[in-house]
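> the sequence and its predicted three-dimensional model are supplied below.
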Amino acid sequence: MSVSENALAAVVVGQPMLAVGIAGEETKEPVFVHLKTIDMRRMIEWKELIAPAAPSKPRNRDKSKEEQGETHYDDRLLCSLEKYHEPLWEDLAGKPGWKIIVHHDPQQLGALQSRGSISPEHKDEDGVLSFDISFCFHHAYSDGKGGYIFHGDLQRALNNTARPPELQNHILHLATPPLLPPAMDTLIPFTLSWTFILHTIWIEVLKPLLPKRLFRLEPSEADTPWTGAPIDASNPKTHIRTLFKLDNEAQLRGLLTQCRSHGASLTGLLHALIARSLARQVKDRSFRSTTPIALAQYADANIAGSTFTPGKTIHCLVTGLSPLHDLDAIRRLQGNREEGDMRVGDDAAVWAFAQEMTARLRAKTASLPRDDILALSGLIGDWHEFIRSRFGKARDSTWELSNLGSLNAVDAGKSDPKNVFETKAGPNVEEEGRWFIDRAIFTQGTGVGSAICINVAGVAEHGIYVTISWQDGNVDVDLVEKLVDDLQAWITELVEV
């Protein structure tokens, strides 16, 4: 356990955002506060998750026994992670609003601690001992890209093995207040045009005040995006499932090649496939999608100074694009084919939708940091009231697609072919083996956001893993299961071309 505490403490020492608490979170003016000490035992939670033995007879003929065993393990892992999206963070003034969860097979861990050998049924053919380490965080501390930074730092710290001098008897002593990076509205040089300001005032302030029926401003149901059930603040239960995974790097490269040949990105294609599936289940309704966009690359270097380096410093810097997909666009995705014909490879409407979303995302990123709604966020005087005012009302969008891209080989610890952590008997096991990251899984809650969240993460040369999450009671489970079945079938079709 000391190895994990030493490594985590080293990450905290190097990342100022991880070394603070939050005072007055329930007030209009919460602030980060210096924590002079952090008990590292409170920042790590160990959870047993025994890897199941492969079934003697696969239930699914298309999957091997090993693949079905992995699927069962992943399902249990995601079910375990669901509960971490539900509770509020407690004692934020006394401890940071983040923690790591280490899911482990106790039989493997026992062998590691005793420096004994791992029995064949509890290690893979390469003899690699594995843990699933999850970084859970309050959004004030980090965004998804910050999660990648954290895991890269942790991988390096685990391989370094040195104990920071600030760590004594499980307690990390931080005598000097950390130098935090500037807030987003200071760090990102937002600019606004008068056209954008006036349009936003009309949409957000004036239009809602007008009598909709008198001025014929009330949209029909078909023109109102479908977003599931209204926001329910009383039920935080979250569901998470695997949408699909592509751990065959050659297949992933082939899929990316198809996207490029159609002038689309993988994000654009996934938007199109999600819309196609939902269009066949939710009839005669428009949709709205949301795509988070990282802002770190737009940081003003003169303002950041030494306190912020894009790709190196954990921060929460994210905006988004939320276009409306009108009924005509959705009907084109439905097509006139019979229900049984679900092939997508030659569906021009799918690729047209993917191209349009790709173009919209590229236009948005090219325009930043100009005319972004976050530039006006300072006008909201009470964020708690702003969020509470949405309870019981429709959500902003139908689905959110958050694509973190892939963790690079250096941060994954895979740039050196010798950089592996092998479980070997004997006293020199730590000298002979190293830690590396071979997959990334990204999940998030859906409290007041979109009806459905699709989350994409991956590791260079190890493919991608895509999850789907939704709030209990917000959407019909059958709809989600059909969406999962559709995307798994369509992705399989595309990669087998």
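The structure has been received and is ready for your questions.
> only C-alpha atoms for contact and neighbour calcs from this point on.
Will do.
> just the helices in the stretch 101-250 of the chain please.
Counting by DSSP state H, counting those that start in this stretch, one finds helices in the stretch 101-250 of the chain at the ranges 106-113, 144-160, 184-187, 194-201, 207-209, 249-261.
> in the first one, what's buried?
In other words, helix 106-113. For helix 106-113, burial by neighbour count (16 or more other CA atoms under 10 Å) applies to 108, 109, 111, 112.
> how much space separates residue 1 from residue 170?
For residue 1, the distance to residue 170 equals 10 Å [CA to CA, to the nearest Å].
> give me whichever of the helices of the stretch 101-250 of the chain is most buried.
Here the criterion is mean neighbour count by mean count of other CA atoms under 10 Å, and of the helices of the stretch 101-250 of the chain the winner is helix 144-160, at a mean of 21.
> can you list contacts of that helix?
With contacts defined as CA atoms under 8 Å, 6 or more residues apart in numbering, helix 144-160 is touched by 3-4, 6-8, 10-11, 135, 294, 311-316, 404, 407, 410-413, 434-437.
> check stretch 289-300 too.
Identification of contacts with stretch 289-300 by CA under 8 Å, 6+ apart yields 145, 187-189, 271, 310-311, 317-325, 365, 368-369, 397-403, 450.
> with stretch 161-181 instead?
For stretch 161-181, the surrounding residues in contact (CA under 8 Å, 6+ apart) are 3, 5-7, 9-10, 16-17, 19-20, 34-41, 304, 307-308, 315.
> mind checking which of the residues you listed are buried?
For the contacts of stretch 161-181, buried by 16+ other CA under 10 Å: 5-7, 9-10, 16-17, 19-20, 34-40, 304, 308, 315.
> residues near the residue lying closest to residue 240 once chain neighbours are set aside, how many?
With sequence-adjacent residues excluded and distances taken as CA to CA, 6 or more residues apart in numbering, residue 240 is closest to residue 469, at 4.4 Å. Neighbour count for residue 469, taken as other CA atoms under 10 Å: 25.
> before we move on, what SS does residue 469 have?
Three-state call for residue 469 (DSSP: H, G, I helix; E, B strand; the rest coil): strand.
> and here is the other one:
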Amino acid sequence: MKINIVQDKVAQISLSTLVQQKITTLGKPGQILDRPFVLRKTRTRSGNPPSGHHGIRMRGRECDEYLLNCSSVQDRLDQLTICLVLRLMSTQTRGFCGAWAILSCRYAIPSHLRGPAHESELQEFWEHAVARNVLQHPMLQVGLIDLDSKKPAWVQLDSVDLSHHIEWQVIDSPEDYEESLNKNIEYQLDFKFTNLETRPGWRMVVRKLSVDNMLEVLFVWNHPNLDGTGAKIFHQTLLETLNTMEISTAIKLDEETLKNHVLKTTVTAENIPPTQEATTKQRTSRDAAATAAWKENKPAASSKNTFPSAEWLPIRSVPYATQLRTLTIDNSTLQGALAACRAHKTTITGLLNGIAFVSLASQLPEQYLSGMTGETALDMRRFTPLGPPGYEWLQPDKSVSIFVSKMHHELDESTVSKVKRLAQAASSGQEQMSALEDVLWSASVAVREEIKDRLDAELKNDDISMMKSVGDWRNYMQDATKKPRESLWIVTNLGVLDGNPLATSGDHEKGWSIRRAKFTVCAHAVGCFFCISAIAVKGGELSIDVSWPDNIADAGIGEQLMSDIQSWLKYVKA
């Protein structure tokens, strides 16, 4: 048995109008739901419901092309707009991670499934494990319809054909494996999701070295369905499922549930994860609301931006691809950096922000350095209660959904100028790092304190609480293309993934485990320019990816940023 992605020649449907306030989704026919997802009953022109839908009309047209390797700004805006407006905009933030992201994990195969003789058995076992895992997560079982209307909708699908979502690749040559992996990740970052009306917004590429006992699993998702932590949860529950199946006699799903790669879904309007505002209390002060309103609506010619902007990095309405650089930090260096962070009362997230600041401030010309703004992505699951009223089944820490926000970090002109002056005065790289170390730690500590203050305030004055006031998201996103970029970078740290939950059993050969992970996001159409993504496997390596849009700035800036991240992590751990 071989599972492959069917690459239909279908173009991504773009939005012609935008959702205003409420988003709809499908429940059982005739059921009206008093929650963010409201049923609509429609028919096709023939009067009959389309196959696979419960009386929902599909809109959009199919074309004889689909775009590979690059996407226009308008395409990304359309995808980002969906990302923003779906789920009442409660947990999406403007410009966060665009619309495509990848969490890649390397799985160790148990001994009894290794070798060419077990190839078919391995693929069948894997498909059943993925199917069981998908059934745990409703957001992996829904489609998106009416993308060109004022009310895009989640649609309940009767089934998911896994042959459209899982691709197996057998790699014969180990010599260029890492290079081919990175090229595949770059390709997947810019490969459009299609047929979203009938296929959930995720796909999986399973890469196997013919001479190795590992599977490299690229889980690619469309951001309206879930966030980075949701993808981490997906891999964790998949690992649990794999190991549960190893010790269970009921390995396979019955044919009523999975047959010929087609999985019968369990999603309903009742088990869709709620929006964040449905389960939490959000507070916005008058001053914060007024500041946000002025920031979004002030005249273009007004004096000063709310944050120091990166307007020298224009938003261009031309096709672009994602530039990507990858870095792996060994566990010894990681532990040394963590110890240094603890000694300075900061974190790896704070340190990565600090490194981005000193690296970019050292590189960029004076005319671009009136100040700098960076961002940090925040997982908001901590503020969602366990089993809230109406959602007693909800476990936020196991929810593959969207519970994310972000915050800004401002660095004033005097601090930026100080970094520039110290960097220019140094005669060597080592001397420069010694001169900048105090500034680096000062910035890293400040970021950590800002994050702590933000989390201590819970949801007060969070962007989430103010997004509901936006009436026309199409205009909102179009306006964003006319404004300066708000920030130069964003740090998204997914933390540590426990890749060996069976470690206490002592028998590593019989169980599944994850040996490494990589987290990558596509380039942003608007918002921040550099995306710094990090994840570590417990007891293993730290992976850091830096991505940015091509053909806007000199790629050497991003390459130097990546080099500086590596150099600083080694320097501070010494």
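Okay, I see it. The model shown is predicted, which means the values in this text are computed figures rather than measured ones.
> on that earlier part again, list the ones among the buried ones among the contacts of stretch 161-181 of structure 1 that fall in helices.
Judged by DSSP state H, the subset of those located in helices is 5, 6, 7, 9, 10, 304.
> what do we get in structure 2 for the third one?
So the one you mean is residue 7 of structure 1. When structure 2 is aligned by TM-score structural alignment, the residue opposite residue 7 of structure 1 is residue 129.
> roughly how far does its match sit from residue 513 of structure 2?
14 Å.
> then residue 298 of structure 2?
Counting by CA to CA, the gap from residue 298 of structure 2 to residue 513 of structure 2 is 53 Å.
> circling back to that earlier point, between the ones in helices among the buried ones among the contacts of stretch 161-181 of structure 1, which is closest to residue 91 of structure 1?
Using CA to CA, residue 9 is the member of these that sits closest to residue 91 of structure 1, with 19.7 Å.
> surely that closest one meets residue 39?
No - between residue 9 of structure 1 and residue 39 there is no contact under CA atoms under 8 Å: 9.7 Å.
> residue 407 of structure 2: neighbour count?
Quick note: residue 407 of structure 2 (other CA under 10 Å) scores 16 neighbours.
> give me the element it is part of.
strand 404-411 (DSSP states H and E).
> which residues touch that strand?
Outside strand 404-411 of structure 2, the residues touching it (CA under 8 Å, 6+ apart) are 91-93, 96, 227, 307-308, 371-381, 447, 450-451, 462-464.
> let's go with 7 Å and repeat that
Strand 404-411 of structure 2 has contacts (CA atoms under 7 Å, 6 or more residues apart in numbering) with 91-93, 307, 371-380, 447.
> and if you look at stretch 217-230 of structure 1?
Contacts to stretch 217-230 of structure 1, defined as CA under 7 Å, 6+ apart, come from residues 212, 284-288, 326-327, 392-395, 397-398, 450-451, 474-475.
> please redo it, this time with the cut-off set to 8 Å
Stretch 217-230 of structure 1 is contacted from outside by 211-212, 282, 284-288, 324, 326-327, 391-399, 450-451, 473-475, using CA under 8 Å, 6+ apart.
> so residue 509 of structure 2 versus residue 383 of structure 2, what's the distance?
39 Å.
> these two: which has the busier surroundings?
The neighbour count for residue 509 of structure 2 versus residue 383, taken as other CA under 10 Å, is higher for residue 383 (16 against 12).
> map the more buried one onto structure 1.
By TM-score structural alignment, residue 383 of structure 2 lines up with residue 298.
> which of the contacts of stretch 217-230 of structure 1 count as buried?
Taking 16+ other CA under 10 Å as the criterion, what is buried in the contacts of stretch 217-230 of structure 1 is 284-288, 324, 326-327, 391, 394-399, 450-451, 474.
> ok, the residue nearest the centre of structure 1 - contacts?
By CA atoms, centre = their mean, structure 1 has its centre lying nearest to residue 442, at 4.0 Å. Applying CA under 8 Å, 6+ apart to residue 442 of structure 1 gives the contacts 455, 456, 457, 465, 466, 467.
> can you do 6 Å?
By CA atoms under 6 Å, 6 or more residues apart in numbering, the contact list for residue 442 of structure 1 reads 455, 457.
> what's the burial count for residue 161 of structure 1?
When neighbours are counted by other CA under 10 Å, residue 161 of structure 1 registers 16.
> how near is it to residue 6 of structure 1?
From residue 161 of structure 1 to residue 6 of structure 1 the distance is 7 Å (CA to CA).
> go on, residue 47 of structure 1?
For residue 47 of structure 1 relative to residue 6 of structure 1 (CA to CA), the value is 19 Å.
> again, but for residue 99 of structure 1
Residue 99 of structure 1 is 15 Å from residue 6 of structure 1, where distance means CA to CA.
> how about residue 412 of structure 1?
From residue 412 of structure 1 across to residue 6 of structure 1, the span is 19 Å (CA to CA).
> what does residue 238 of structure 1 give?
Counting by CA to CA, the gap from residue 238 of structure 1 to residue 6 of structure 1 is 32 Å.
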